[in-house]
Structure formats: structure tokens, C-alpha cells
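1. quick one: sequence plus predicted model below, questions after.
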Amino acid sequence: IYDIAKEVLKVYPDLLKMSQEKAISICRDFAFNMILKEIKEDLERFRVIYDSWYSEKSLYEKGKIDKVLSILKEKGLIYEKEGALWFKATAFGDEKDRVIIRSNGEYTYFASDIAYHYEKFNERKFDLCINIWGIDHHGYVPRIKGVLKGLGIDPERLKIILIQMVNLIEKGKLKSMSTRKGEFVTLKELMDDVGVDAIRFIFLSRSLEAGLDFDVELAKKQSQENPVYYVQYAHARICSVFKKAKEKGIEKIENTKINWALLSGKEEIELMKLLEEFPSVVEASALYFAPYKITYYLLDLAKNFHEFYTNYRILGEDENLTHTRLALCLACKNVFKNGLELLGVSAPEKM
């Protein structure tokens, strides 16, 4: 708040001489734009890009809320009680009816949520909407699904994903955080500390239903204990193999010299079997909204590749065997790169 106030005074040095109403309006708009700009910059750095940013305020300005409330009123799904306007949420399985407009005339968040979802389905013609909410909002699910049903929209077209909270571990201890006390770690601070790749990979290494303990020290380690390093190192290792192959005069893999029957070792066969699974892993990850399936798969592939690399000589005397093992390495390299790209994680060529 102090930082924003300093910036406002730089732009509006006469702010304190203005009327209270005008000054508050200027401060509100300035703070909104400044904070939103920082959020967008942080998300872009985190490789999260939104195609559209939607203003809740526009729902009021364009009359979207009044429009949807009139529809609910026509359907007999809202009523007045104690000076407030209520939605008959109990008719759709909720534990109690919900307030849309308070007795003092203020609209609740529920009012704008109703209008926003109605506009998405009925005006912007979404087939499926996916909402990602914190687990503490689980009680909100029945009312939003109920109001969609009341509006004649199939509730199954709204997929609500509830995610668990993240615990931050520093030096083996749980970091205490409280937004009320102003004690918290921002995404920007975490990116500065451990890097984007580590955060994305580790965040995506758990199912949505499972909690996550984010170990800051582990995320910074350059060893096989660090999952993202372990996978990225496998990709970099393969790039190193091809660099050495060029130094030995092998500019490219010759298909006529590939003979898959030459790969009969346990690790080689396991690696080929794993590579064949990749398309089905990606498909399952998409169908079940479970990117962690790709993370688990890449860790398993990295483990098998490192074992293969340790136990077999890739650039050997047998020309056909060399080209065949290089072909296997190339397949692994492509899968590592594609898998990491799907997770929004880089695939470095050297580490």
C-alpha cells in the first residue's frame, strides 16, 4: 500500500488537496491498474498467458446482472425476505437459500458469478467451462451448479476443479504464512529464489486432490533429488551424446543402419516400452485434467534413460548398433522435449 501511495503522489502531487471523492476514485483506479500490471507481468514470467481478461465491473455496466436476475425472477427462483433478494438454492440440493442482493442494496459475489456464467454459456456459447478454485471454496459448488440448472444450463458443462493449498518448507521447517498479518511469500519472490522451471514442475507433480509441500532447498538442488533437474539432465545428457557423435563424424542417424533387433538388453527394452506409452499418457492427462501423469511419466523415463546410459556404450565400434542406440536416444530426446513443453518447462541442451 505504501509503495502504491508513493507512486500515486508522483503522478498526482496535488492529490491531498482534491476532494475526498475525487481522490479516492483516482487512488482506486491507479491501484487497480498498477496491481493488475504486476499480476500480468508475474504470470507472463511464470508462462501463464490468458487470452482474455474479464472485468467484473463490466457485468454491472452492461446490465448483465439485472438481465439474468430478471430471468430467474420469471422462473420463480428468487424471492424477497427481510429486505434482501434470495435464490432458491435448496430447490437444487444446496443446504440453504443464498442471498443475491443484501438488505442494504449491495450485490453479493454470487450475483456477479451468476451473470458471468450465464454470459459464458448463453452468449459466448462455451461448450465446457473449467473453473479452478481453492479447496476452501468447496461449499460454493452446489449453489453455482444449482443456479445453472435453474437457468436451463446443464451443470455438467461446468467442470470445477478444487485444488489443495501449498505448504512452503524452508530449511526443513514449515513457513508460517498469514495474509492478515502480511506474512506470505509471493510467486515473484519464489521465482526469484528457485526459478520458473522448478516451481512449474513441482506444482504439477501432484494430483489436484493431494496437498503439496514445496521444499525450497530441494527445488534449488542440482542433483537427482530435485525432480525437475533429474528430467532436464536426461535431456541435456542426450544432447551431449549427439555432440560427441558429431565429433566422431556421425552427422546424422542413417535409417539403413538401424536394426531394432540389436537392442535386447533389459534397460533398452524397458526404454522402448516406455516411449510407446507416451501418447496414451498425454491423452489420459488431458481427459482427466491430470497433468501430474506427464510429470510422473517423465520421471520414470528419466530413471530408465539414466540406467540405460550407465549400462550401455552408445557410441561403440559396431556401426549399426551405434546408429540404433542413437535412434533410441533421439526418440527419448523428442519425448523429453515434448513432455516438458506440455508442462511449460524448458528442455536445456546443457547443464
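-> That came in fine, so what should we check first?
2. drop to CA atoms for contacts and neighbour counts, all remaining ones
-> Will do.
3. residues in contact with residue 187?
-> residue 42 (Cα atoms under 8 Å, 6 or more residues apart in numbering).
4. give me that answer again for 10 Å
-> Residues in contact with residue 187 (Cα atoms under 10 Å, 6 or more residues apart in numbering) are 39, 42-43, 46, 193, 196, 199.
5. now residue 280: how far from residue 241?
-> With the distance defined as Cα to Cα, to the nearest Å, residue 280 ends up 28 Å from residue 241.
6. more neighbours: which of those two?
-> Neighbour tally, residue 280 and residue 241, criterion other Cα atoms under 10 Å: the higher count belongs to residue 241, 17 against 10.
7. can you pull out the strands in this structure?
-> Under the criterion DSSP state E, strands of the chain are mapped to 78-81, 84-87, 98-101, 129-134, 158-163, 166-170, 173-174, 212-215.
8. out of these, which is closest to residue 227?
-> Checking the strands of the chain against residue 227 by Cα to Cα gives strand 212-215 as the closest, at 11.6 Å.
9. in the closest one, which residues are buried?
-> For strand 212-215, a neighbour-count test (16 or more other Cα atoms under 10 Å) marks 212, 214-215 as buried.
10. tabulate these (TSV), appending distance to residue 324.
-> Output for the buried residues of strand 212-215, formatted as TSV (distance: Cα to Cα, whole Å):
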residue	distance to residue 324
212	41
214	40
215	40
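11. who does the longest helix along the chain touch, helix- and strand-wise?
-> With residue count as the measure and DSSP state H as the assignment, the chain has helix 20-45 as its longest helix. Helices and strands touching helix 20-45, by 3 or more Cα pairs under 10 Å, 6 or more residues apart in numbering; DSSP states H and E, are helix 2-11, helix 187-194.
12. please compare the first structure with the one that follows:
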Amino acid sequence: MTPADLAAVISDCVHTAIRSGRMSAEVPPQIRVERPPHRHHGDYSTNVALQLAKSAGLPARTVAEVLAPLVSLANGVAKAEVAGPGFLNITLESGAIGALARDIVLAGDAYGRTDRLGGLRLNLEFVSANPTGPVHIGGARWAVVGDVLARLLKAAGAEVSREYYFNDAGVQIDRFARSLLAAAEGSPAPEDGYSGAYIEDIAAAVLHRQPGALRLPEAEALAAFRAEGTELMFDEIKASLAAFGTRFDVYFNEKDLHDQGDLDAAVARLREGGHVFDAAGAVWLRTTDFGDDKDRVLVKGDGSWTYFTADCAYYLNKRGRGFERVVIMLGADHAGYVGRMRAMAACFGDDPDTHLEILIGQLVNLVEDGRPVRMSKRAGTVLTLDDLLEAVGVDAARYALARASVDAMIDLDIDLLTRQSNDNAVHYVQYAHTRPCAVQRRAEEAGIGKGAPEDFDPSRLTHEREADLLGMLAEFPQVVATAATLREPHRVPHYLEQLAGTYHRFYDACRVLPLAGEDPDDLTRARLWLTEASRLVLRNGLQLLGVSAPERM
């Protein structure tokens, strides 16, 4: 029985109490069921009585005393006891606890998936690095967090489209083209341009594609380096992200917004809403009406568009594609965008709390021998995703970046992340996955199977370490749903580390396979089901992180 199953049982009991006239109350939309800190308090605890007390007009303890006998009579429940100001501590029957092992094995890949966010259609934009250089290490953080969050949202039932916004319009692309042309000519980079070995590499690749580019008039040469160079750079960005295990459903070009007239349409829509005004030769959006610190320019005095206008058109484009919620991940240097973006959504007639969500992530530092690593081999002073992968590998990098809350700066220690020891969190969890794999291999070699589902006896799983492990396995669907709902992917690796520790303690205390000369029995088979269930949850959790689940280490 999972916490969700027990929450449904408690909800039924609340409705029974109301229908029978034992109390009158408003049933809370969500009933919380948690593992108590101490096992002697039971298998689970709920504060539902405290939630009901106000609407019932009764002390919480009285409400708990009404519910306790009803919960105690439910299938799979051994007893429900009132504690403190109104908590219910619930102990399950051993069979109800142990049956979870079979349920997990039969569910397989589906265990951990829920419909918590069912019906939500969401556009998730992340990374979106400018195509003027490789993905830097801050973008690497979003490449992991965005990818893992998309996996979690889908596991929680949402329909998610992963999107990369390709900024291929604007002055930064002009500077990039001038930088490439200068490198091809052997000249110094423009004062406001880009430098680094990657610029020379891209410039050489453009000349390989168009050997006569340097003989063209300057305007045509710049156009050639702009078009070819941007395409080559973006191909490199895509390749780096693919090597990191991050994929996108849509690559959206900013240039298309300009070519299709989306910016004009967005401004017209905003003007129709009464939020646009003209002043000092420019066109403005009155975002201060919706909490922004100042109004924003849409069209400059020279008739050119601002970046913010493209942001408006892009948001409107996403909403026009039927996405109920637009989620945008930005680095800490873009924190100032939140106010203007929320105001922009309101100007379109949307509710910023419903239709727009902006996540801000903090910086990442790479550390070696206790000192920050500053230089990239290829991109000059900016550390790149490729630098990170070369230093620590995909699994260690993804796990470490997913493990930290996005609102905290992190230092990635190369020495720690390449260490094959329990100090390295990803190694600790992956090693925990190899142990049940090894047990299963030994069982197969000895000709011992876990038997058919109908022969599984869950009541044999009564050891304290077995109960601890089953309790941890039961938490997985709730962890996934909560991580998705709160946009906190770091909850998953933290859970996996707790599960790994719990499995190691079970492994040390409970012999799964019989000793030489002994015959397997019902307990052997029950523990093989529990072993397989543990392996599946560890694997499912690592898959949500995009991290491999090795069978041997």
C-alpha cells in the first residue's frame, strides 16, 4: 500500500464519517500521508484531523477520535491511533506492506508515474543559449534541470513540449558574423566581437563550405559568414546537448517571428488592448500598470524592434499553439526580466500566475584542487558544457547538477565527482543498483526464481529492515509528483540516496539467498520480489535524471 493508496482510504473514511452524521466538514482536496520519524509511531501518519477541525467546528483531536476506528477497519490497516493534538498514526498489516514489492515489479517502468498533473499542456523552454558560442557551464545546469523537469512533468501526467529558442536575429549575430570574418582574414576580433579558438574553427569551416567567401564584397561576405557560421555553431550546440543526454521537441527560430510578421501582430494585439502608447518618437508598452518598475519600449525611435518585442511575440506564439502554461528557465543574470514578462502576459489578458512561470537558476563553478577552474581550452574565459563533460563525464555531471536546488550556487568538485567511492553521490546510488543485480545473477546461477505473482507471500516480509525498505519504495510516486509540481528536481536524487542507504542496510541485515546446502523457501522468494522491486525503483529514479543504471561496477 502506497501513501497515495492510504490517502484514498482515509478520504473514504472522512466521507463515511460525514455521511453518517458523525461530523460535518469540508473534505480537503489533498490528504497528506507521511512516514513518521520513529517506527514506533506506526508506518504512516496523517494530519487530516487538523485540516478538518476548523470546518468541522471541533477540536482536531476529537475529529481524529472519530476517524481512528473507521481507518482501523479498512482493508490492509492493522490499527490507527490518535496522537498529540490530532494526528493519526497508522500501522498497516504486514501483508499490505509487503504486497507493494509485487505491485512494483508488475508495474515496472510505470511505477512512480501518476496523473497528478493530468490535463496540463505545458511549454518548457530552457537553455536557449545564443548561437554565438558553445553552451557555457551555466547553460549546462539548465540543460540538466530542464531535461529532468520535463521527464518529471511527464511522469506526473502533464503534456510537455521541450523548446529551445534560437536567437538568430539581432545585433549579437551581426557581431558574431564580423568576428568570424575577421578570423578568416587573420585580423584581430572587433572590439565588441567574440574571440576564442572556436571562432577560428567556425571561420575555417565556413571557408571550407564557401572557399570564395573572402573574395565577395564585404556585405555579401558578412551575410555568408552570418548564415553559415550561425548554422555551424548551432549544429555544435545541438551536438553538445545530445552528448549530454538533453533533447528538445522544438527548435524555434527568432528570425521566423520577424519574417512571419509576428512582431507586428503582437504590437497590434497589445495596442487593441489599450496598453500601447507613443512617446518621444518610440512605441511603448505600459507595463507599469501591472507592476513593472518602468514602461518598456517596443519600437525604437529609428523604427527598429527591441528584444522585448520579440519576447512578446514569442509568448503570444506559444499561447497560440495551445499551451496552457509557458515555463521559461533563465539564469540569475536575467532575474530582472521577471517583472516585465509577467506584466507583458497581463497586457495580453492572461493571468501571470496561471499562464506564465519563470524559473531563475544560480551560477555554477567548476573546482579542481580546491580552486575554481577559470579557463576553457576552446572558448577562452568561458567554461563550456564540453569542458564539464571532459572533466567528469555525463553521469556525474548530470547527477551533480540535478542534485542541487536551482536557487543555490554550486561548486562542482572535479576530484569528488571522479572519485569511485561513497563520497560521490552518483557512485553511491549506482552502486546500490548493482547490488540487487548481483543478487539476481547469483539466484539465476543457482536456479532459484522468485516464483509466480500468485505464489508471492507478502506476510513473510516482517523484518524491520524489510519494513524500512518497503516504506522507502512506497514514497517514490509521491516524490516524483511533488518534484514535478514544485519544480524541484533535486528531490529525486536526494530520495535515491536515502533509498540506496536503506537498501544497503537491508542487504547487510537480511540474507536473500539460502546458504549452501539449504533449500529456498517462501521467505527467499519474497525477498527476491523485494530485491527486484528495489532495483526497479533505483533504475526508474536514475532514468528520470538521465543517468545510467549500471548492472556491474
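-> Done, it's in. Predicted model only: the values in this text are computed from it and were never measured.
13. in a markdown table, list the strands of the first structure along with distance to residue 34 of the first structure.
-> Conversion of these to a markdown table gives the following (distance: least, Cα to Cα, whole Å):
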| stretch | distance to residue 34 of the first structure |
| --- | --- |
| strand 78-81 | 38 |
| strand 84-87 | 35 |
| strand 98-101 | 30 |
| strand 129-134 | 25 |
| strand 158-163 | 28 |
| strand 166-170 | 27 |
| strand 173-174 | 32 |
| strand 212-215 | 29 |
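14. which part of the second structure lines up with stretch 233-250 of the first structure?
-> When stretch 233-250 of the first structure is aligned against the second structure using TM-score structural alignment, it corresponds to residues 431-448.
15. show me what counts as buried in that stretch.
-> Across stretch 431-448 of the second structure, burial judged by 16+ other Cα under 10 Å covers 431-437, 439-440, 443, 448.
16. can you give me the helices in the stretch 251-351 of the first structure?
-> Along the stretch 251-351 of the first structure, counting by DSSP state H, counting those that start in this stretch, helices occupy 266-287, 292-311, 319-342.
17. average gap between the longest one and the second structure?
-> Comparison of helix 319-342 of the first structure with the second structure after fitting gives an average deviation of 1.1 Å (mean Cα distance after the TM-score superposition for the first structure).
18. any idea which residue of the first structure is furthest from its center?
-> Relative to the average C-alpha location in the first structure, and by Cα atoms, centre = their mean, no residue lies farther out than residue 317, which sits at 46.8 Å.
19. how near is that residue to residue 48 of the first structure?
-> The gap separating residue 317 of the first structure from residue 48 of the first structure is 47 Å, by Cα to Cα.
20. for residue 340 of the first structure, same thing?
-> Residue 340 of the first structure sits 15 Å away from residue 48 of the first structure when distances are taken as Cα to Cα.
21. repeat for residue 55 of the first structure
-> Computed as Cα to Cα, the residue 55 of the first structure to residue 48 of the first structure distance reads 19 Å.
22. one step back: so which of residue 340 and residue 48 of the first structure has more stuff around it?
-> Residue environment comparison for residue 340 of the first structure versus residue 48 gives the larger neighbour count to residue 340, 22 against 12, counting by other Cα under 10 Å.
23. what residue in the second structure is paired with that one?
-> Here residue 340 of the first structure is matched to residue 542 in the second structure, going by TM-score structural alignment.
24. would you confirm that its match contacts residue 429?
-> Yes. Distance between residue 542 of the second structure and residue 429: 8.5 Å, which falls inside the contact criterion (Cα atoms under 10 Å).
25. please enumerate the shared neighbours of those two.
-> With Cα under 10 Å, 6+ apart, residue 542 of the second structure and residue 429 have common neighbours 493, 496, 549.
26. make JSON lines out of those and add neighbour count and distance to residue 360 of the second structure.
-> Supplementary listing: these in JSON lines, determined by neighbours: other Cα atoms under 10 Å; distance: Cα to Cα, whole Å:
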{"residue": "493", "neighbour count": "22", "distance to residue 360 of the second structure": "20"}
{"residue": "496", "neighbour count": "26", "distance to residue 360 of the second structure": "25"}
{"residue": "549", "neighbour count": "21", "distance to residue 360 of the second structure": "30"}
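27. closest to residue 16 of the second structure among those?
-> residue 496 (37.1 Å).
28. and residue 331 of the first structure, what does it touch?
-> The contact partners of residue 331 of the first structure, by Cα under 10 Å, 6+ apart, come to 271-272, 275, 325.
29. select, from those residues, the two members most distant in space.
-> Every pair in the contacts of residue 331 of the first structure was compared (Cα to Cα); the two farthest apart turn out to be 275 and 325, at 13.8 Å.
30. in terms of neighbours, single out the busier of the two.
-> Neighbour comparison, residue 275 of the first structure and residue 325: the larger count goes to residue 325, with 23 against 18 (by other Cα under 10 Å).
31. is it true that the more buried one touches residue 271?
-> No. Proximity of residue 325 of the first structure to residue 271 does not meet the contact threshold set by Cα under 10 Å, at 11.1 Å.
32. list the contacts of the alignment partner in the second structure of residue 18 of the first structure.
-> Alignment note (TM-score structural alignment): residue 18 of the first structure maps to residue 216 of the second structure. Under the criterion of Cα under 10 Å, 6+ apart, the contact list for residue 216 of the second structure reads 222-224.
33. who wins on neighbours among those?
-> residue 222 (24 neighbours).
34. pretty sure that residue is touching residue 185, no?
-> No. Because the distance of 12.0 Å does not satisfy Cα under 10 Å, residue 222 of the second structure is recorded as not touching residue 185.
35. now for those two: what residues contact both?
-> Overlap between the neighbourhoods of residue 222 of the second structure and residue 185 consists of 179, 214, taking contacts as Cα under 10 Å, 6+ apart.
36. now the counterpart of residue 206 of the first structure in the second structure: closest residue in space, sequence neighbours ignored.
-> Taking TM-score structural alignment as the alignment basis, one finds that residue 206 of the first structure is matched in the second structure by residue 404. If the residues on either side of it in the chain are set aside, residue 404 of the second structure comes closest to residue 490, at 5.6 Å by Cα to Cα, 6 or more residues apart in numbering.
37. counterpart of that neighbour over in the first structure?
-> In the superposition onto the first structure, residue 490 of the second structure corresponds to residue 292 when matched by TM-score structural alignment.
38. just residue 461 of the second structure next, same as before
-> By TM-score structural alignment, residue 461 of the second structure lines up with residue 263 in the first structure.
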